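K.L.:
no FASTA, just this:
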């Protein structure tokens, strides 16, 4: 059984944990060790600033709050990923063809996600615990329990996520069948959020004197942390273990909870997984062609294909632009708060840079799905490659919808900022142009990453991506671009006044021109060489 499970796990992990030689393994371990040390130092620096500069109490309540929050986020992310891996993955048919039991296939998928969660705990939770222990006087048992905790907490995360996958799977099926309901719910949530946000911002005093009410703000944050810890549930037992309170009893509770979740998964999630995989729905769809097929132009045919695929999965399209939908709320809040503060010339420069930074960070982060646009062809890439069409038309058909949607949201966001008096007309126009130019450049950059390193086989075998390097690179490059433009725009605004906007706009134009040139060059050189 162990050998079969090991084989199934390695098949799903693919080449991520395989190394050609011992030297490569040692080099990888050295890099990981360096990353761990850096994470610990960064975490120590953050906690030090919070404790001695911000004057925020770094206590057990603070640690419990961060621990519970990180685990709830981990459960949400793992639930979405597990739902795809268990019920929507293309590799289920392949794995079930192996000489292994159905339960072994199920638990192998959980093991793959456990490895991912353990890796996250190793580079976030353990540095957090170590930094907290170095900064706060604790006993040696704190570090021992911290090391043990990073093995237990991922187990709870994965087992809880496996159970939550069940209602999520049925809910996603409902929304897939009735996409209009999903769209209406999103709009309703957006309206409620905007109304609630506006009611809160109205209460912000004008002028807002942060120094005068600083202690009140810190006390308010502490109250929020303490009140939030009421919903920490069993993670409060984990915090008690770290601080040597009823250690044996709390460890027994966590282990018993893990065992209970394992039993629930065995009797609930495991049979459902087998039933869903065994029941094929390929003949359940009856396509009704209500109109005759009409001949389209070369670019129109490729664009029609992309729009048809998007129409079939409206929920996924909306999720791709979720950050852009959040962007207007955040920009409105930030500018409303800044508008309540009496700012100096340096303050105005800071506001200018923050607007640039936040806007570009959200705009570029929403382009991460473009970094998998080509890889999502999977096994059908052969048909796309041999299609009688020009390469640049195939490529631009994949990004035109992203360009249109993201550009529209950018314009609407800046218009709202101007309408509510958060930005002057000239500043709003300038931000729109900068956002648009950098957005186009980053979209081209993201697709270029996919052309350089396509993941066709992974998508063809599983139907989804997990920890895709192109997506990570797209987000990192976008964040770096946002930081550079934010810092440059603030510095230029402070020292060059009116000319700063023209210079920043010129830099944005240069950025998009360079990205277009490099994208075109890589597309001509590499597209024809891509093999499945």
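P.N.:
Arrived safely. Please read all numbers here as calculations on a predicted model, not as lab measurements.

K.L.:
CA atoms for contacts and neighbours, from now on please.
P.N.:
Noted.

K.L.:
ok, now how distant is residue 357 from residue 389?
P.N.:
Distance, residue 357 to residue 389, by CA to CA, to the nearest Å: 39 Å.

K.L.:
neighbour count: these two, which is higher?
P.N.:
residue 357 (23 against 14; other CA atoms under 10 Å).

K.L.:
for the nearest residue to that one once chain neighbours are set aside, which three-state class applies?
P.N.:
Leaving out its chain neighbours, the residue that sits closest to residue 357 by CA to CA, 6 or more residues apart in numbering is residue 486, at 4.5 Å. Secondary structure for residue 486, judged by DSSP: H, G, I helix; E, B strand; the rest coil, is helix.

K.L.:
how many neighbours does residue 486 have?
P.N.:
24.

K.L.:
which residues are in contact with it?
P.N.:
352-357 (CA atoms under 8 Å, 6 or more residues apart in numbering).

K.L.:
which one (most neighbours) among those residues?
P.N.:
Top of the contacts of residue 486 by neighbour count (other CA under 10 Å): residue 353, with 25 neighbours.

K.L.:
and the contacts of stretch 143-159?
P.N.:
71, 74-75, 78-79, 110, 113-114, 117-118, 121-122, 125-126, 129-130, 133, 238, 241-242, 254-255, 258, 261-262, 265.

K.L.:
among these, which are in strands?
P.N.:
Per DSSP state E, strands hold no members of those.

K.L.:
filter the residues you listed to the buried ones?
P.N.:
71, 74-75, 78-79, 110, 113-114, 117-118, 121-122, 125-126, 129-130, 133, 238, 241-242, 254, 258, 261-262, 265 (16 or more other CA atoms under 10 Å).

K.L.:
would you map the helices across the stretch 1-150 of the chain?
P.N.:
2-13, 22-52, 60-87, 92-96, 102-123, 125-135, 140-177 (DSSP state H, counting those that start in this stretch).

K.L.:
take a look at this one as well, against the first:
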């Protein structure tokens, strides 16, 4: 135990030294003011992130945890169970904050030459700040859990909200990036950046609520008044959580469990006979519709594609470029889009694995169940193609100065290569499925097929990047012709190889 404490203490000391050096660089080299506004800004960012993490964790622990069925059968009150879980979260938050707050606070104290009262205040803040973040998180978790329960019962609403959030974030990204003046000159851009970031920090610090109070208190502005506000806020959060949780917690928890019974009046339609492939394909779309969160997490990287494309190309197009520079822009786009697109195909690399024990039952059916593989691949083709098409459409609208011909030729090229990589990733799982591991754990963490899929995607990105150098620099007139031809050959080869392995090995897959 003492060794463990000594190691953690050494880590905190090392982090404190690093933060102090970073603050010194900000103040004396980058000329960004290290004052109460920066302190408040850092508190808002770090504690805001803690609140988000704690809220997600509390929703899981308070309302969806399987141990609730046991705990509520014991002779314990609802609020006792509620606050016992809150205390566990507080302890975890306290330990995590030790590695964040101590280095930041001590670093500010050293750089700003703050007095003894500052360090005395830190002792109280180390204990009070986790109460604030956990108190806010526990209160937010109640309406958030209720909202999650609602959208889980309305999958279409969940999909619409996800699309609105993505489009909204992309719109905000375009607004922010377009504030960068063109043509881009690095020195002038840096000077403007320093001024803008300083003004932004000061503006954000004004709306930090309790964290503005804490920052002002630490820098000895109206110390006693701000201290009383801090203590009152902590007590108020505890009281609000207690009063609200008593009537709400049990009812919300009981409606959040997976086995909650909800009566529905359904009109069942007679089942129409369809081909086996269509049956499996409908199953894939049904699973996707019922588990949208899992679907979005599988393709989360692909959702970032329009953001990366727009930001990087806005910077590229904002610089004064030669004809060689234009060719470099195309080459970088080939590499970056392939890295993101192929990195999103990990679901294909676990397509058979995630069937688990049910795959054994499936193979006992007197049908050609290998159609299941083509159904899964078709679903991945359709979904990734739609997402990539949306990304390129948003990119073309947000950055009209980028040549339209290059945009859509790049789109076609990425579709070919990505489709080939989907087949390759599925083939990896076809040859080495981890059915028993998934059936026993229900997790794909540390799955070697995922890492192999990512490795092949990385290889493809740099291989076709090297081909792009040859195509766009040495044979400019036929550059896109060569790239599209190579990608089409790659797709045809992967299709033939996958089909051969599927026919040869699918029936031999064992649990």
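P.N.:
Yep, that arrived. The structure presented is a predicted model; accordingly, all values stated were derived computationally and were not measured.

K.L.:
superposed, how do the two chains score by TM?
P.N.:
Overlay of the two chains. TM-score (TM-score structural alignment, normalised by the length of structure 2): 0.70; 486 aligned residues with a CA RMSD of 5.5 Å.

K.L.:
of the contacts of residue 486 of structure 1, just say which sits nearest to residue 220 of structure 1.
P.N.:
residue 354 (24.4 Å; CA to CA).

K.L.:
OK, contacts around that closest one?
P.N.:
Counting by CA under 8 Å, 6+ apart, residue 354 of structure 1 has contacts 486, 490.

K.L.:
after superposition, how close is the host helix or strand of it to structure 2?
P.N.:
Using DSSP states H and E, residue 354 of structure 1 sits in helix 345-365. Helix 345-365 of structure 1 differs from its equivalent in structure 2 by a mean of 7.2 Å after superposition (mean CA distance after the TM-score superposition for structure 1).

K.L.:
so which bits of that helix are buried?
P.N.:
Buried, per 16+ other CA under 10 Å, within helix 345-365 of structure 1: 348-365.

K.L.:
and it, how far out from the chain's middle?
P.N.:
21 Å (CA atoms, centre = their mean, to the nearest Å).

K.L.:
run through the strands of the stretch 251-400 of structure 1 in chain order.
P.N.:
Applying DSSP state E, counting those that start in this stretch to the stretch 251-400 of structure 1 gives no strands.

K.L.:
please name the nearest non-neighbouring residue to the residue nearest the centre of structure 2.
P.N.:
In structure 2, the centroid-proximal residue (CA atoms, centre = their mean) is residue 300; its distance is 6.3 Å. Distance criterion CA to CA, 6+ apart; nearest residue to residue 300 of structure 2, sequence neighbours excluded, is residue 344 at 7.4 Å.

K.L.:
and for the one you found, the neighbour number?
P.N.:
23.

K.L.:
what sits against it?
P.N.:
Counting by CA under 8 Å, 6+ apart, residue 344 of structure 2 touches 298-302.

K.L.:
and if we set it to 6 Å?
P.N.:
Counting by CA atoms under 6 Å, 6 or more residues apart in numbering, residue 344 of structure 2 touches 299, 301-302.

K.L.:
got it, and residue 491 of structure 1?
P.N.:
Taking CA under 6 Å, 6+ apart, one finds nothing in contact with residue 491 of structure 1.

K.L.:
tell me which element it is part of?
P.N.:
helix 469-496.

K.L.:
show me what the following helix or strand past that helix is packed against.
P.N.:
Counting by DSSP H and E, the next helix or strand C-terminal to helix 469-496 of structure 1 is helix 499-526. Under the contact criterion of 3 or more CA pairs under 6 Å, 6 or more residues apart in numbering; DSSP states H and E, helix 499-526 of structure 1 touches helix 425-452.

K.L.:
now do the helix it packs on and helix 345-365, the angle between them.
P.N.:
If you take axes from the mean of the first three to the mean of the last three CA atoms, to 10 degrees, helix 425-452 of structure 1 sits at 40 degrees to helix 345-365.

K.L.:
which elements pack onto helix 425-452 of structure 1?
P.N.:
Against helix 425-452 of structure 1 (3+ CA pairs under 6 Å, 6+ apart) you get helix 499-526.

K.L.:
how far does the helix it packs on sit from the chain's center?
P.N.:
That offset, for helix 499-526 of structure 1, works out to 26 Å (CA atoms, centre = their mean).

K.L.:
nothing else from me, thank you.
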